[in-house]
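need the 3D shape of this:
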Amino acid sequence: LAEGFEAALPAPMRESAKRARQLVTGNLQGSGTLFEELGFEYIGPINGHDMGQLLPVLRAARARATGPVLIHCCTVKGKGYAHAENSADKYHGVSKFDVESGTQAKSKPNAPSYTKVFGDALTEEAARDPNIVGVTAAMPGGTGIDILADRFPSRVFDVGIAEQHAVTFSAAMAASGLKPFCAIYSTFLQRGYDQVVHDVALQNLPVRFAIDRAGLVGADGATHAGAFDVGYLTALPNMTVMAASDEAELKHMVATAVAHDSGPIAFRYPRGSGNGVEMPERGEVLEIGKGRVLQEGTDVAFLSFGAHLAEVEAAARLLEKDGVSVTIADARFAKPLDIDLIVKLARTHEALITVEQGSRGGFGAMVLHELADCGALDRGLKIRTMTLPDRFIDQASPDEMYADAGMTRFDLYKMAVSLTSSDGKVVPLSKGA
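Sure thing, here's the model as predicted:
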């Protein structure tokens, strides 16, 4: 009956109907695979670990292909090394490790990791608020969502490697009255940007974005470097964007995100250990759009956004040895900005330097825009924005990557010196410093 119906269709529709029927019924009647029906030349499946089988296939495909080719290789993660084969979440990028035991030789930090602080803080908040749920895209351990899942398994959703779905799924839950925390690495959230724009920001839904791996991340290299999230999120109406300067601030920002129900909110934090600061028993809800001043000076003001604050403080100590009076402010928010604080810094200091672990077009650009709009640049303020350079940073340790990027305490020091009045007061560090 179906075949008779197909025969009566116009020619352009006949072949499509036939293929649809074959795919639904599984009766391909000598037809090729699904991939061949889509126009690919299909080869496989083959053993991807058998070089004697794999290499000739690759050579033949290169020599004979007249169109797109799909080579179906079957492989096992960590093939040949039991510790890797049996561990789904480890050995993607590794430090030195003991071959027999599989133990990775990592230095013992003197502070908890930002990821663990987030996971613990979120779990504590979830114990008090039953509406909190967690969403991740195949990275429960990498984002700290696994800590929440261990205690409240029914309130955590791992959607697999589908960041777009994770964002839209979170939007739907926010629309229903839940408080979703969508935990995705900075560089992976880029995959769901369309959904962040149309499904979350446009509808002003209170999705909480926990953005791990902000800034340069070391072993994972340029593909995982969280350089762009500040720029692409602050561009969106309705979005609130925060960055934690230390692990205690991260705990405050989790509490702030829980309380913020008037629209989407995001907070970013880096990979690795915190600074060893004293942790609050419970996070405090921060006033939206308000920064804080850590120390006051008169010559140079540093306005830091995020986890580079420790380097800013180290640079300030170097400057103070040379007699330069330094103000240090932690912006906390890139959107909305603390306009009153920024304007005050601009009007009471000879120089203002913004610092962030992100690309050009991010926090510093937001500050420049606001200062220009309010006329604070009209009097000749010396201002610089210290960001990651306009290039990808090669893989190295985080410290080496930030040195390559020109973002060390010595780079901050030199920038401040270059902006300070040349009255003999400042003696720059030697070039070898």
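
drop to CA atoms for contacts and neighbour counts, all remaining ones
Will do.

give the other helices and strands that the helix or strand containing Tyr232 contacts.
Of the helices and strands defined by DSSP states H and E, Tyr232 is found in helix 229-234. Here helix 229-234 touches helix 186-189, strand 240-243, strand 333-335, going by 3 or more C-alpha pairs under 8 Å, 6 or more residues apart in numbering; DSSP states H and E.

another for comparison:
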Amino acid sequence: MLIEPGKLLATVNNPDDLKKLDQTQLVQLCEELRNFIIDNVSVYGGHFGASLGVVELTVALHYIFNTPKDQLVWDVGHQAYGHKILTGRRDIFHSNRMYKGMSGFPKMKESEYDAFGVGHSSTSISAALGMAVASKYKGDEEKQHIAVIGDGAMTGGLAFEGMNHAGVSNSNLLIILNDNCMSIDPNVGALKDYLTDITTSHTYNKMKDEVWNVLGKISKFGPNAREIISKVENSIKSFLLSQSNMFESLNLRYFGPVDGHDVNHLVSILDDLKDIKGPKILHCITRKGKGYGPSENGNQTTWHAPGKFDKLTGEIRKKVHDTPQPPKYQDVFGHTLVELAENNQKIMGITPAMPSGSSMNIMMKAMPDRAFDVGIAEQHAVTFSAGLATQGLIPFCNIYSSFMQRAYDQVIHDVCIQDLAVNFFLDRAGFAGADGPTHHGAYDIGYMRCIPNMIVAAPMNEAELRNLMYTSQLPRKGQAFTIRYPRGQGVMPEWRTPMEEVKIGTGRKIKDGEDIAILTIGHIGNYAVEACEKLAKKDLNPAHYDMRFVKPLDEEMLHEVFANYKKVITIEDGCLMGGFGSAVLEFMAENNYSAQVKRLGIPDAIIEHGEQIELQKECGFDPEGIEKAVIALTEPAMAKS
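Just a heads-up that it's a prediction; the model follows:
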């Protein structure tokens, strides 16, 4: 089912077509663009509220600026659906986030209009500044560089680092702050309060409009008048706000706040701003989910990425099951954390801007003084947790696997070098699915197991996750503890099992076998169970070991494996380079064993987006791939046939 675009939108195949429209037609175009996004996402799924909130801004940007020569960076890419539709991808938009289809985020390989790939937040200012400095160096100072950053992304430290440099760069950079008080969950922190102060200062806004009108006519004055008006403008801002303007203090010319849903006003403002040289920031007030009632006025966290829904009623379509279903791993974490915290007053919960995504919101509701959303600030989350640990508390720091990459130095420098007992829970480990390579948790096994004073484990099911969580809060001498688990459901509908301690560095034998041993780590072990059941029908009987810990490895179990099996398969939903299989090979070499070892996992390549099972199949560690690997290793002739 292909969605037909509106009459005006059907004529816009690129920004040059957009510029052919009369400005009076832009309101209608915005309405058609918004409806096209609503229609497609309701049928095919995807991110939703963020792109609806910047429809007018997107149209205005491409109407005024000469993209792709003028370079536009979106932060985060959730906002970019309208941008993609206006830049030649309208007719393939239905493939958004599907296997082999269009990426859900801007991607340089996909289009020349995507100036920079963005999946993680807070990168736009630094990237656009780099582009601006390069243009200045090459003598192309007429080229424009625009960073559109959400107020949620502005809480990330990298955004402040970029602004700090931009203020002294004298480069042609325009930062557009898309202020809607939301990232995925509602924004938190002092910056949110500061932006609210600016937004709600009626006196300041009235005076600001008058100053803006004067500045809009600046071309009629000489250079001395420009200097005088600039001083007057700065004085008004400092006088009317309770504190001096933060952006102005960084030497960024501040304009706003302005209505981000008035497309004609935005066109006028952007037309003025493109002629003002140097670094500057435009503060736009928008509403996430604008133009679709259930999203705009309902739970905006739910409507960030609602999945498929009924456009007319706003009812989100959910699968109906006849039997009880296993919970999501994140929910097992959230509820188990509260259970543990009720019995251990030292436990504290920390997450960087993902309370609903990680289910930390369950503890935040039950124990608001012991659970913290620190904003999009993974580095701070880790070092804040380290500070808690120095005082004898037990931090449960939950960060998506791919986001933990942003705090790697803090894990080493602030936690492991100091041998602090911080517990890290890495959600979305393995393939993240439709979000693609920026969100795949492909590398955490490799990058965590190489750090001294670090324990690394992964549960095969919900009961094992609960047991590992229980173990992690027991007294131990230092050592950080990383527990990784995937996005999505587990395998146990009856998951509220009694918790018990797991001896660190011990695995468990799932089944005995002959000729070949399968070693798995984490949830992917359930695929091996499924494969073994199918192999039994072919008279093949591999042994299966759930290793449970990557570091320390269960050496007693590995001695058993290599003493009894000359053929071994390792399986992990992480990178093969330096991962679990590599650890097993290291053990084999160090202990002078000899065996034929086949490693299954994520290869040394960037794997694109798609459903998790599609990507696992592509990499050969879905149940069928495991079955084929066993056959190939045990009966080569049978595998060839």
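
out of the helices and strands packed on helix 229-234 of the first structure, which comes closest to Val200 of the first structure?
Of all these, it is strand 240-243 that lies closest to Val200 of the first structure, at 12.1 Å by C-alpha to C-alpha.

so the helix or strand that the closest one is followed by matches what in the second structure?
Past strand 240-243 of the first structure, heading to the C-terminal end, the next element that is a helix or strand (DSSP H and E) is helix 247-259. The aligned range for helix 247-259 of the first structure in the second structure is 462-474, by TM-score structural alignment.

show me where the first structure has its strands.
With DSSP state E, the ranges of strands along the first structure come out as 41-47, 69-74, 132-136, 156-158, 179-185, 208-212, 240-243, 265-268, 292-295, 300-305, 326-330, 333-335, 351-356, 382-386.

mean shift of the second one relative to the second structure?
Superposed on the second structure, strand 69-74 of the first structure shows a mean distance of 4.0 Å to its aligned residues (mean C-alpha distance after the TM-score superposition for the first structure).

quick one: buried residues of that strand?
Neighbour counts using 16 or more other C-alpha atoms under 10 Å place Val69, Ile71 of strand 69-74 of the first structure among the buried residues.

elements contacting that strand?
Short answer (3+ C-alpha pairs under 8 Å, 6+ apart): strand 69-74 of the first structure packs on strand 41-47.

Leu72 of the second structure maps to what in the first structure?
Taking TM-score structural alignment for the superposition, Leu72 of the second structure sits opposite a gap in the first structure.

pull the contacting residues for the closest residue to Leu72 of the second structure other than its chain neighbours.
If you skip the residues right next to it in sequence, Leu72 of the second structure has Ile146 as its closest partner in space, 4.9 Å away by C-alpha to C-alpha, 6 or more residues apart in numbering. For Ile146 of the second structure, the set of contacting residues under the criterion of C-alpha atoms under 8 Å, 6 or more residues apart in numbering consists of Asp70, Gln71, Leu72, Val73, Ala128, Leu173, Leu174, Ile175, Ile176.

ok so, going back, between the helices and strands packed on helix 229-234 of the first structure, which one is closest to Met139 of the first structure.
Met139 of the first structure lies closest, by C-alpha to C-alpha, to one member of these: helix 186-189, at 10.4 Å.

other SSEs contacting that closest one?
The criterion is 3+ C-alpha pairs under 8 Å, 6+ apart, and the helices and strands that helix 186-189 of the first structure contacts are strand 208-212, helix 229-234.

out of those, which is the most enclosed?
Among those, strand 208-212 has the highest mean neighbour count (mean count of other C-alpha atoms under 10 Å), at a mean of 27.

what's that one aligned against in the second structure?
Strand 208-212 of the first structure covers residues 423-427 of the second structure once aligned (TM-score structural alignment).

tell me the centre residue of the first structure?
Ser186 (1.4 Å; C-alpha atoms, centre = their mean).

how about CSV for the strands of the first structure, with distance to Pro280 of the first structure added?
Output for these, formatted as CSV (distance: least, C-alpha to C-alpha, whole Å):
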stretch, distance to Pro280 of the first structure
strand 41-47, 54
strand 69-74, 49
strand 132-136, 21
strand 156-158, 25
strand 179-185, 21
strand 208-212, 20
strand 240-243, 18
strand 265-268, 18
strand 292-295, 17
strand 300-305, 21
strand 326-330, 18
strand 333-335, 20
strand 351-356, 25
strand 382-386, 30
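
ends of stretch 61-77 of the first structure, what's the gap?
For stretch 61-77 of the first structure, the first and last residues are 25 Å from each other (C-alpha to C-alpha, to the nearest Å).

contact partners of that stretch?
So stretch 61-77 of the first structure is contacted by 35, 39-49, 84-85 (C-alpha under 8 Å, 6+ apart).

buried ones among these?
Buried subset of the contacts of stretch 61-77 of the first structure (neighbour count, 16+ other C-alpha under 10 Å): Phe40, Glu41, Tyr42, Ile43, Gly48, Ala84.

in a strand, Glu56 of the second structure, correct?
No - checked against DSSP: H, G, I helix; E, B strand; the rest coil, Glu56 of the second structure lies outside a strand; its state is helix.

how close does it sit to Ile394 of the second structure?
Taking C-alpha to C-alpha as the measure, Glu56 of the second structure falls 46 Å from Ile394 of the second structure.

sweet, I'm off.
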